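In: Quick check, what structure comes out for this input:
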Amino acid sequence: MATSVLATRSHEGAEQTLRLQLARHGDHPGILDGAWWPHSRDLARELPVLLAVLDPLWGRITHASVHRATWPHIPGKVPAAGHILRLGWFDAEQDAHTISLLSYTVGRWDLLVVPPPASPDAAAWAMDAACAPDNTCTASALVDAMEHVTMSPLPARSFCTPEQR
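Out: All right, here's what the predicted structure looks like:
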């Protein structure tokens, strides 16, 4: 069973609801640790809201990486949750639809990043699929499958080819 986190946080005077679902870590052999559905592609605006919730749960997150083609602007540093988050990017080395979060003390987490313009039904399906204990699909495979399913009762693995796992 996944944990959904819907929290409203204020960032620079504006209220923003965080759309986040986390897999249960103790019994989760899946390749993704959860899913995040940002409201925009503005990392400087979105990351402080995400870290305000995740830092107390996972320990201080000090570094993050994203795929360069997915985000129009990737700042090197982002003030978040009372500290500075260092942000990097990759091309081929990282799935285009993930964000990797790192902490010196606790470890690494990979979250599916649901595209901001996704429909609520498609986003809910992808977030559930990413957090399923038996998920073997990559983040990109789940995003590709979002175009073909809407709240399908079928498990995500039925939409992923062996090359997408």
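In: can we go C-alpha only for contacts and neighbour counts from here?
Out: Will do.
In: those strands in this structure, which residues are they?
Out: 3-11, 14-22, 34-36, 63-67, 77-80, 83-90, 98-103, 107-113 (DSSP state E).
In: One more sequence to fold, the one below, so I can look at both together:
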Amino acid sequence: MTKSKTRVVERTLRLRLKPTAPKTGYVDGAWWPHSDELAAELPALLAAVAGRVGTIHHVAYPLGEWARTPDELVVAGQTVRVEGIRQGTGHTVELLGVKNRRVVLLVVPPGTVERDAMATMTSASAVDNESAVDELLTAGTRQRGDHAEGVAAVQRWVTEGGADRGSR
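Out: Prediction:
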């Protein structure tokens, strides 16, 4: 009998955080996941953000923007409650850590063109940036003067990769 080998693909975490103080704006930075599989994407993210807020025990995300996700995950031996919410700010994840310290991250849709994603992440993580989520999501395309393309990319992610997949 032969054993099948599972190939584990290590991917670079695409995350940019604002400096810890003073807090400005709604988001604390930006995250560009590789897929809409939140359960697969969270372990690396939680490990990276734990240095800022301690062990993360709760993650809130907008329903319909991710594939079906279990209500709990065990990450690094800790149980993390994962809650899909119907109301709140779209294209964000909220991570709650020790003493309810929180980090709110702008989520750049996985299929975003790299130059646009990097511009969005840079803008969202800028010390003095107070832009709204919708403004941040179009930062890369605005720099090229193509606002409509950015809006269309976000809409494609919601309609093709988010809402329909969440009902699996």
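In: I'd like the TM-score for the two structures, please.
Out: Put the two chains on top of each other and the TM-score (TM-score structural alignment, normalised by the length of the first structure) is 0.75; 140 aligned residues with a C-alpha RMSD of 2.2 Å.
In: Let me know which of the strands of the first structure is tucked in deepest.
Out: Among those, strand 34-36 has the highest mean neighbour count (mean count of other C-alpha atoms under 10 Å), at a mean of 27.
In: any idea how far that strand is from the chain center?
Out: Chain-centre distance of strand 34-36 of the first structure: 4 Å, with C-alpha atoms, centre = their mean, to the nearest Å.
In: Can you give me the stretch of the second structure that it aligns onto?
Out: Using TM-score structural alignment, strand 34-36 of the first structure corresponds to residues 29-31 of the second structure.
In: ok, back up a step: so for residue 44 of the first structure, which of the strands of the first structure sits nearest?
Out: Across the strands of the first structure, residue 44 of the first structure has its closest neighbour in strand 77-80 (5.9 Å, C-alpha to C-alpha).
In: tell me which strands and helices the closest one is in contact with?
Out: helix 43-58, strand 83-90 (3 or more C-alpha pairs under 8 Å, 6 or more residues apart in numbering; DSSP states H and E).
In: That one vs the second structure, mean deviation?
Out: Once the two models are superposed, strand 77-80 of the first structure sits on average 1.4 Å from its counterpart in the second structure (mean C-alpha distance after the TM-score superposition for the first structure).
In: what does that strand contact?
Out: Taking contacts as C-alpha atoms under 8 Å, 6 or more residues apart in numbering, the residues outside strand 77-80 of the first structure that touch it are 44, 47-49, 51-52, 84-87.
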